[in-house]
Each structure stands twice: as structure tokens, then as C-alpha cells.
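Asks: Okay, here's the prediction I keep looking at, along with the sequence it came from:
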Amino acid sequence: MQNIGSTILRVVLGLIFAAHGLQKFQGGISNIAGYFDSIGIPGFMAYLVAIIELIGGIAIILGFATRLVGALLTIVMVVAIFTAKLSVGFIGADGLAGYEFDLALGAIALYFALSGASDYSLDAKLFNKK
């Protein structure tokens, strides 16, 4: 049962990240780059974040390079919290989202960085490991 639960959690996490990465490209990545510049992060990092979210989300869904991708997604969420969300608070204020969602996604990504994928993953099939 733990393999099934872990697989469901991994697929949901991957769907969320892949959707957010795709949205960044579809919504105008240059707008995201401008926002990054405005908060003191080099604009080119928007492209890196979008790629990590999109490709990483797909990889997490498949259970491929799960530990590495989990670590990258954890880093993305930690940086997002400390650069863009912390000042708004845990729940948020004035119509702005807080960092509770980012914290949850980061914690789930960290789980996969530490534990790897379940038996129902490409990692397990290709490399015979969890």
C-alpha cells in the first residue's frame, strides 16, 4: 500500500509542477523574467525554473531521476518562499497568496529527494532501485 500511496503522491506532485512550468511558457516567460528581475533574481533564472518545473514535473510523474528532480524542485520552492512569498506571510494578505502551498510542495519534493521513487517508477524498472 505504501508504494501505491507514494506513487499517487509522486504523480500529483509532477502534475502540479508540470502544469506550472507549462503555464510559465504559455503565459509569457518574458513576463516571469521581468518579475524575477524586479525581486532581485536574474531574469534568465525564470527560464531555468520553468524548465525544471516542466521537465522535472514530467520526470517525477514517470519516476525518473526522482531523487535528483526532487532535490531541484525542493530548491525551487525554498528560493520561491524566501524571495517572493515570505514577506506576504504563511496564508497571505491583500489578495496575495502566502507560502503555505509552496511549503507543502517543497516538503513533498524533499520526501522524494530523500526516499526516491516507489517500485512503480522508471527508476525501479531501469535501475532496479527505489
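Replies: Noted; the coordinates are in hand.

Asks: going forward, measure contacts and count neighbours with C-alpha atoms only.
Replies: Noted.

Asks: any idea how far the residue lying closest to Val49 once chain neighbours are set aside is from Phe17?
Replies: Closest residue to Val49 apart from its sequence neighbours, by CA to CA, 6 or more residues apart in numbering: Val76 at 6.9 Å. Remark: distance between Val76 and Phe17 (CA to CA, to the nearest Å) = 11 Å.

Asks: Compare these two (neighbour count), which wins?
Replies: Phe17 (24 against 20; other CA atoms under 10 Å).

Asks: can you give me the strands in the protein?
Replies: For the chain, applying DSSP state E gives strands covering 92-93, 96-97.

Asks: Go through this structure and flag its longest helix.
Replies: Ordering each helix of the chain by length in residues (DSSP state H) puts helix 2-26 first.

Asks: also this one, for the comparison:
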Amino acid sequence: MTKEQAASTIVRVVLGIIFFAHGLDKFNNGLENIAGWFASIGLPGFVAYLVAIIELVGGIALIIGLGTRYVSILTAIIMLGAIGKVKLANGLLGGGQGAGFELDLALLAMSVYLALTDTKALSVDQLFQRSKTTAA
């Protein structure tokens, strides 16, 4: 394994853990409450369910390395939405108005990195790549 493969594996697993934890938290706190909060900021309530599922299932997928590129694109979209709709007005660090968007920006960067790089080392995706190669 190269340094780049090791780095992308670490980023993939850490991002997966973070998104899994956020998705699990949404389910544990009641999706109806989250949907209500989404509605209060002008988003359709059903978007909360989509976000929670993407975070929970996508987090697991990232941890095991299944569909990393696609999941990373979805998490990047979620982070763009979180920054643009909720956190941007608070500024980078928040300044006493609530959380800033520094964490969201870091998660966005990690998602984009994974969407653009080879992330198959130590992943389920690697198994599918091998089976395609041996079948040809």
C-alpha cells in the first residue's frame, strides 16, 4: 500500500465514522424532530429523512469502502447544503451565534477528496474491481 492509499483509507474511514455517528444521532433524537427543524429553516421535512439515511448508511459504506465515490458525492452535497442554508450566516468560527461552518468545510473537503481520488485500498470496492479483472 502506498502512502496515498493509506491516507485515502484513513480519510475514508474517519469520514465514515463521523457521518455514521451523525446519522445515528438523527435517528436516536427522533426523525420527526429533525424533520420539524428542517421545515423551520425552509426545507421540506422529508429531506431530513434522506439526510439521515445517507449519513447512517453512507457512513457504513464509507467505513467498509463500498461505493465510496458515490457516497462521497452525496455527503459533499449535504455539506454544501448545511453550509449554505444553516452555517454560512454564522461565519467560519461562529462568533457566539452558534456553530460556524469550519467542521462542515473540512467534511466537504474530505468528501471531495474521496470523490476525486483512488480509494479502493482496503475496501469492498477493491473486491469488485478484482472480480471484474479476473473475469475479463
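Replies: Yep, that arrived. Everything numeric here is computed off the predicted structure, so don't read it as measured data.

Asks: Overlay them and tell me the TM-score.
Replies: Superposed pair, TM-score by TM-score structural alignment, normalised by the length of structure 1: 0.94. Supporting alignment: 129 aligned residues with a CA RMSD of 1.3 Å.

Asks: rewinding a little: as TSV, the strands of structure 1 with distance to Leu114 of structure 1 would be great.
Replies: As requested, these are exported to TSV (distance: least, CA to CA, whole Å):
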stretch	distance to Leu114 of structure 1
strand 92-93	29
strand 96-97	28
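
Asks: Would you state the helices of structure 2 in chain order?
Replies: Under DSSP H, structure 2 gives helices at 3-28, 31-40, 46-64, 68-82, 102-116, 124-135.

Asks: Remind me what the longest one packs against, helices and strands.
Replies: Yep, that's helix 3-28 of structure 2 we're talking about. Judged by 3 or more CA pairs under 8 Å, 6 or more residues apart in numbering; DSSP states H and E, the packing partners of helix 3-28 of structure 2 are helix 46-64, helix 102-116.

Asks: and the angle from it to helix 31-40?
Replies: Here helix 3-28 of structure 2 runs at an angle of 100 degrees relative to helix 31-40 (axes from the mean of the first three to the mean of the last three CA atoms, to 10 degrees).

Asks: Need the nearest residue in space to Lys120 of structure 2, chain neighbours excluded.
Replies: According to CA to CA, 6+ apart, the nearest residue to Lys120 of structure 2 is Gln126 (5.0 Å).

Asks: Quickly note the distance from the corresponding residue of structure 1 for the one you found to Gly34 of structure 1.
Replies: Here Gln126 of structure 2 is matched to Ala124 in structure 1, going by TM-score structural alignment. Ala124 of structure 1 sits 40 Å away from Gly34 of structure 1, going by CA to CA.

Asks: With Phe101 of structure 1 instead?
Replies: When Phe101 of structure 1 is compared with Gly34 of structure 1 (using CA to CA), they lie 23 Å apart.

Asks: How about Phe127 of structure 1?
Replies: With CA to CA as the criterion, Phe127 of structure 1 and Gly34 of structure 1 are 41 Å apart.

Asks: circling back to that earlier point, export the strands of structure 1 to a markdown table and tack on mean neighbour count and distance to Ala46 of structure 1?
Replies: Formatted as a markdown table, the strands of structure 1 follow (neighbours: other CA atoms under 10 Å; distance: least, CA to CA, whole Å):
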| stretch | mean neighbour count | distance to Ala46 of structure 1 |
| --- | --- | --- |
| strand 92-93 | 13 | 23 |
| strand 96-97 | 13 | 19 |
